[in-house]
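In: I'll drop the sequence and a predicted model, then ask my questions.
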Amino acid sequence: MNSTYESCIEACRRCLEECQNCFSKMVGKESANDCPECCVQCIDACLICIKLLISDSKFAAKYCELCAEMCEWCAEQCGEHDHEHCQKCKEACLECAVACRRVA
């Protein structure tokens, strides 16, 4: 596996963890935007991305483009909140988007 894939897999893993944490802490709280729903979708996107990268799928690069878009959307939504977990989620999502765009 090439190093670009390895760094993208690691970024997706971190993003998945921060999104899961953010989602867990936002359950039951009021939100005027798509947080925590964006976290659920971002978790799924990162999982699929990791699977495609590990298997060296011919669709990995295309899917990385979509994953980057979803991560940017999640970063925007979570970034609107002052909660520490939302800010960490935003940062992880933005890092993941950059790594995914490198693959795409």
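Out: The structure has been received and is ready for your questions. For clarity, every value in this text was computed on a predicted model and none was experimentally measured.
In: switch to C-alpha atoms for all contacts and neighbour counts from now on
Out: OK.
In: where exactly do the helices run in this structure?
Out: Assigned helices in the chain, in chain order: 3-26, 37-54, 60-79, 84-103 (criterion: DSSP state H).
In: need these in TSV (columns: mean neighbour count).
Out: TSV is the format used below for the helices of the chain (neighbours: other C-alpha atoms under 10 Å):
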stretch	mean neighbour count
helix 3-26	20
helix 37-54	20
helix 60-79	23
helix 84-103	22
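In: also this one, for the comparison:
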Amino acid sequence: MTQNAEACLEACVSCIEAFNTCFCRCLKEQAHHDLSGCIRLDRECADMCELAVKAMQTDSPFMKQICALCADVCEACGTECQKHDHDHCQACARSCFACADECRKMQRMVLIQNHPLH
């Protein structure tokens, strides 16, 4: 596995941990109905990051598309979490944006590797 893939894989795993923490803590907040968008995106992101991890581990032919979608979902979740003042939401947002960045790097690396002149 390449260095970019390792970094992306680690970012996805860290992100899954942050999502799960944020998800659980949001549900415990008194006004958790106000956090419904955050809670939903936490679950979506965890699922996407798990798929991205599997794609990288199995060298999926769809890795470029999966990493691109994972980055999009992570950015959406990070943007939503950033709106909330809770520490767990802010930590999740930081993790989301870091994961999105690594997924974009991975996507670019796959594009370069699959380029006909490479």
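Out: Cool, got the structure. Here the structure is a predicted model, which means the values were calculated and not measured.
In: what lines up with residue 44 of structure 1 in structure 2?
Out: With TM-score structural alignment as the criterion, residue 44 of structure 1 lines up with residue 47 in structure 2.
In: mind checking how far its match is from residue 39 of structure 2?
Out: 13 Å (C-alpha to C-alpha, to the nearest Å).
In: equivalent analysis for residue 3 of structure 2, please.
Out: Taking C-alpha to C-alpha as the measure, residue 3 of structure 2 and residue 39 of structure 2 are separated by 32 Å.
In: ok, now residue 55 of structure 2?
Out: According to C-alpha to C-alpha, residue 55 of structure 2 and residue 39 of structure 2 sit 25 Å apart.
In: nearest residue to the counterpart of residue 92 of structure 2 in structure 1 other than its sequence neighbours?
Out: In structure 1, residue 92 of structure 2 lines up with residue 89, judged by TM-score structural alignment. The shortest distance from residue 89 of structure 1 to any non-neighbouring residue, by C-alpha to C-alpha, 6 or more residues apart in numbering, is to residue 18 (4.9 Å).
In: surely the one you found meets residue 88?
Out: Yes. With contact defined as C-alpha atoms under 8 Å, residue 18 of structure 1 reaches residue 88; the gap is 6.6 Å.
In: what about residue 60 of structure 2, neighbour count?
Out: Residue 60 of structure 2 sits with 13 neighbouring residues when counted by other C-alpha atoms under 10 Å.
In: no, scratch that, I was asking about residue 2 of structure 2
Out: Using other C-alpha under 10 Å, residue 2 of structure 2 has 9 neighbouring residues.
In: alignment lookup: it to structure 1.
Out: In structure 1, the position corresponding to residue 2 of structure 2 is occupied by residue 2, as judged by TM-score structural alignment.
In: what separation do you get for its match and residue 53 of structure 1?
Out: Here the criterion is C-alpha to C-alpha. By it, residue 2 of structure 1 lies 10 Å from residue 53 of structure 1.
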